[in-house]
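Student: got a predicted structure plus its sequence, pasted below:
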Amino acid sequence: MKALFAAAATGFASSFCYNRELATCSAAKSPFSTTEFRPFTLMNFYDESHNTRVFRFALPEADMPLNLEVSSCITAKYTGKNGEAVIRPYTPINKSDQRGYFEILVKRYDNSKMTTHLFSLKKGDTLEFKGPWVKIPIKANQYRHIGMIAGGTGITPMYQVARNVLRVPKNTTAISLIYANTRKEDVLLGNELNELMETCPLFSPYYVLSQAPSDWMGGVGYVNKEMIKSVMPPPSSAADSIILVCGPPPFMEAISGDKDFKTSPPSQGELKGMLKELGYMQKMVFKF
């Protein structure tokens, strides 16, 4: 299922990740709209883990570029039998200039109407999407060091950022990731993250399992202050570094405090948790 992870962490290298592909998006218009939902056809899907699936939707034309600004999400909508519209945000995991299709990674929850609907879709079915919505614009060389702390499906915006920053030929931005899960089989995008680690010396992932096997080489238990101090850029680097956080609500509360959902859209909310206790400033942390 996954080729797991040659090492739990690697040192930062001074060289950059070389990629022959284009580093910037085409100037062509977006296949999405921010004012209306548009239907997209499901091309294919595959199981990423025992409870997550990657869905590939076709763009209107086979050679149309995705043109997705990093980091962005899109919103999916379907209408239930009772006429109720169900809307949920998802993060495409493609390269920003991917042509012909986009992919989203979705975890199934038994009490979720949207994921139940998504997992019932067959090839050729359609689902409506709207957007994209830029969460925080991030480009190669914008920061000296990007730190990422993710739990579970919170890896999706991190992978979008890492994949698109590290593939720029003259990128010098280092990216370090702490990625927490329960079990080894819960790790998502393991092959893709491993490939980034092997091909991009400036990418350094550190995996943490709360239920680790005896031969596990990464972190064991829950993300703690020592892990953060060891892997993340320090609080003193606020001028040229940033830390991105994404995960389920209890994870967010422990790391940074969750966003403030009293507003629409939600605001960043007060910085709390371990990052505040370690001396990080609000302006250095972004919560997805």
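Tutor: It's in.

Student: only C-alpha atoms from now on, for both contacts and neighbour counts.
Tutor: Will do.

Student: which one's the longest helix in the chain?
Tutor: helix 155-166 (DSSP state H).

Student: that one - contacts with which helices or strands?
Tutor: strand 241-246 (3 or more C-alpha pairs under 8 Å, 6 or more residues apart in numbering; DSSP states H and E).

Student: and the angle from the strand it packs on to helix 155-166?
Tutor: 150 degrees (axes from the mean of the first three to the mean of the last three C-alpha atoms, to 10 degrees).

Student: any residues touching strand 241-246, and which ones?
Tutor: 143-151, 154-155, 157-158, 232-233, 252, 255-256, 284-288 (C-alpha atoms under 8 Å, 6 or more residues apart in numbering).

Student: the structure to be compared is supplied as follows:
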Amino acid sequence: MLHETRCPPMCVNIQLFVSTNSGFIVANVLAYLTKNFLCSASCSIFKGIGIVVLTAVAAKLYFNWLQPKDRSAKQKELITLLDPQTKYPLKLVERHFINHDTRRYRFALPSPQHVLGLPVGQHVYLSARINEQLVIRPYTPVSCDEEKGYFDLVVKVYFKDVNPKFPEGGKLTQYLEKLPIGDTIDVRGPSGLLIHQGIGLFAIKPDKKSPAFNVAFKKLNMIAGGTGITPMLQLIRQILRNPDDTSCMALLFANQTEADILLRDELEEAASKNPDRLRLWYTVDRPSDGWKYSTGFVSAEMIASHMYPPADDTFVVMCGPPPMINFACIPNLDKLGYSPKLRFAY
């Protein structure tokens, strides 16, 4: 027969072992017991107002522990690009004509539940054998990586006999132009030296073999030319999507004519909805009547007037034709005092 005694109010430290499929969770729980609890000689039975419902505590501990796992599980969705060295044949399912030489292509992923699996800042490679020659080109999707079942590319087609400097035109872009709906093309990735890591943070590799280093920023200047707008749109969408991200952006977008401005509706919608976070400015080589933006190559005056000034928390990303980067962007950034360590060219 157990000997029962009345005890004064006290605090008991209870150690819980919660069994899960992955092992045990161990936690200490403080239980405050009133003077009415009943105690045996071995203190193995608790009664009264101060009894802790151990099952509820254990359940709470278990679900608190499980939540990060659930988030991780969500991140581990069905990913298409599992191996950067593997080519995945993906089917062309839609071709949308944006203008006379630009198309939006939609490619189906292996299932409606798959995502592409492309970190923001990275790109994919499309490859095809054309006239017995393997042709490979990089592209940045304009669709969000959260989209399931497909991804979209915006591609400018370089037709034969249009540009005298390139009389044969673009091999892969003309191949895509003629690719029948339902046929596949090989896609490989992710690839690239820059990854957007989250709020105000890039991880950048100097080259493929070097380790990445982190760069923090509060303001992001973007200079794009032609189809170089696609990685910028990828960054803009990612940054504006996060309500906790207060990074501010300024985009200078260069094209030959107003008709050549790709994704203009998407850009202007983003700027109009976020006027304090996204500045948008254009320059074209051949302006139309009533053109209200800049004219000509990217200049120091354009950068100074429409970009954030040099600072330790200001980073510059560039993407466009090599002559634009090498002879317009870099010299003018140098002239204005932007640090070479705080810039990146795709």
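Tutor: Right, received. Where do you want to start? The structure presented is a predicted model; accordingly, all values stated were derived computationally and were not measured.

Student: quick one: TM-score?
Tutor: The TM-score (TM-score structural alignment, normalised by the length of the first structure) is 0.81; 247 aligned residues with a C-alpha RMSD of 1.7 Å.

Student: coming back round to it: what span of the second structure is the longest helix of the first structure aligned with?
Tutor: Here helix 155-166 of the first structure aligns to the second structure at residues 229-240, judged by TM-score structural alignment.

Student: ok, now which residue in the first structure is the farthest from the centroid?
Tutor: Farthest-out residue of the first structure from its mean C-alpha position, per C-alpha atoms, centre = their mean: N82, at 32.7 Å.

Student: confirm that it sits in a helix.
Tutor: No: using DSSP: H, G, I helix; E, B strand; the rest coil, the assignment for N82 of the first structure is coil, not a helix.

Student: alignment lookup: K219 of the second structure to the first structure.
Tutor: Using TM-score structural alignment, K219 of the second structure pairs with H145 in the first structure.

Student: so what's its match up against?
Tutor: Per C-alpha under 8 Å, 6+ apart, neighbours of H145 of the first structure: T173, A174, I175, S176, P233, D240, S241, I242.

Student: if I look at the counterpart of the last one in the second structure, how far off is V115 of the second structure?
Tutor: The reference is to I242 of the first structure. The alignment partner of I242 of the first structure in the second structure, by TM-score structural alignment, is F315. The span separating F315 of the second structure from V115 of the second structure equals 29 Å under the rule C-alpha to C-alpha, to the nearest Å.

Student: compare the two (neighbour count), which wins?
Tutor: F315 (27 against 24; other C-alpha atoms under 10 Å).

Student: surely Q234 of the second structure and V142 touch.
Tutor: Yes: using C-alpha atoms under 8 Å, Q234 of the second structure is in contact with V142, at 6.2 Å.

Student: just to revisit the earlier point, take the contacts of strand 241-246 of the first structure and keep only those in helices.
Tutor: Per DSSP H, these map to helices at I155, P157, M158, M252, I255.

Student: map G100 of the first structure onto the second structure.
Tutor: Checking TM-score structural alignment: G100 of the first structure goes with G149.

Student: pretty sure that match contacts R106?
Tutor: No: using C-alpha under 8 Å, G149 of the second structure is not in contact with R106, being 10.1 Å away.

Student: the counterpart of A304 of the second structure in the first structure sits in which helix or strand?
Tutor: Alignment note (TM-score structural alignment): A304 of the second structure maps to K229 of the first structure. Element membership for K229 of the first structure, per DSSP states H and E: helix 225-231.

Student: and that helix, what does it pack against?
Tutor: Going by 3+ C-alpha pairs under 8 Å, 6+ apart, helix 225-231 of the first structure lies up against strand 174-181.

Student: the strand it packs on - contacts with which helices or strands?
Tutor: strand 145-151, strand 203-209, helix 225-231.

Student: take those and write them to CSV, including distance to S33 of the first structure.
Tutor: CSV is the format used below for those (distance: least, C-alpha to C-alpha, whole Å):
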stretch, distance to S33 of the first structure
strand 145-151, 29
strand 203-209, 33
helix 225-231, 38
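
Student: tell me which of these sits nearest to A27 of the first structure.
Tutor: strand 145-151 (26.8 Å; C-alpha to C-alpha).

Student: what's the mean distance for that closest one versus the second structure?
Tutor: Compared with the second structure after fitting, strand 145-151 of the first structure deviates on average by 0.6 Å (mean C-alpha distance after the TM-score superposition for the first structure).

Student: now that strand: buried residues?
Tutor: H145, I146, G147, M148, I149, A150, G151 (16 or more other C-alpha atoms under 10 Å).

Student: tell me the SS of whichever residue in the second structure pairs up with A85 of the first structure?
Tutor: Here A85 of the first structure is matched to L134 in the second structure, going by TM-score structural alignment. At L134 of the second structure, secondary structure determined by three-state DSSP is strand.

Student: now do stretch 74-87 of the first structure: distance from first to last residue.
Tutor: Stretch 74-87 of the first structure: ends 10 Å apart by C-alpha to C-alpha.

Student: please pull up the equivalent of E195 of the first structure in the second structure.
Tutor: In the second structure, E195 of the first structure lands on E269 (TM-score structural alignment).

Student: so where do the strands sit in the first structure?
Tutor: Under the criterion DSSP state E, strands of the first structure are mapped to 38-47, 52-58, 72-79, 85-90, 101-107, 126-134, 145-151, 174-181, 203-209, 219-220, 241-246, 285-287.

Student: report how many residues lie close to the match of E195 of the first structure.
Tutor: For E269 of the second structure, the count of nearby residues is 10 (other C-alpha under 10 Å).

Student: likewise for the one 10 residues further on?
Tutor: Other residues within reach of R279 of the second structure by the criterion other C-alpha under 10 Å amount to 22.

Student: matching it against the first structure, which residue comes up?
Tutor: Using TM-score structural alignment, R279 of the second structure sits opposite S204 in the first structure.

Student: report the contact partners of the residue nearest to its match when sequence neighbours are not counted.
Tutor: Closest residue to S204 of the first structure apart from its sequence neighbours, by C-alpha to C-alpha, 6 or more residues apart in numbering: S176 at 4.7 Å. Contacts here follow C-alpha under 8 Å, 6+ apart; on that basis S176 of the first structure touches H145, I146, G147, M148, F203, S204, P205, Y206, V231, M232.

Student: ok, of these, which one's closest to E69 of the first structure?
Tutor: I146 (17.3 Å).
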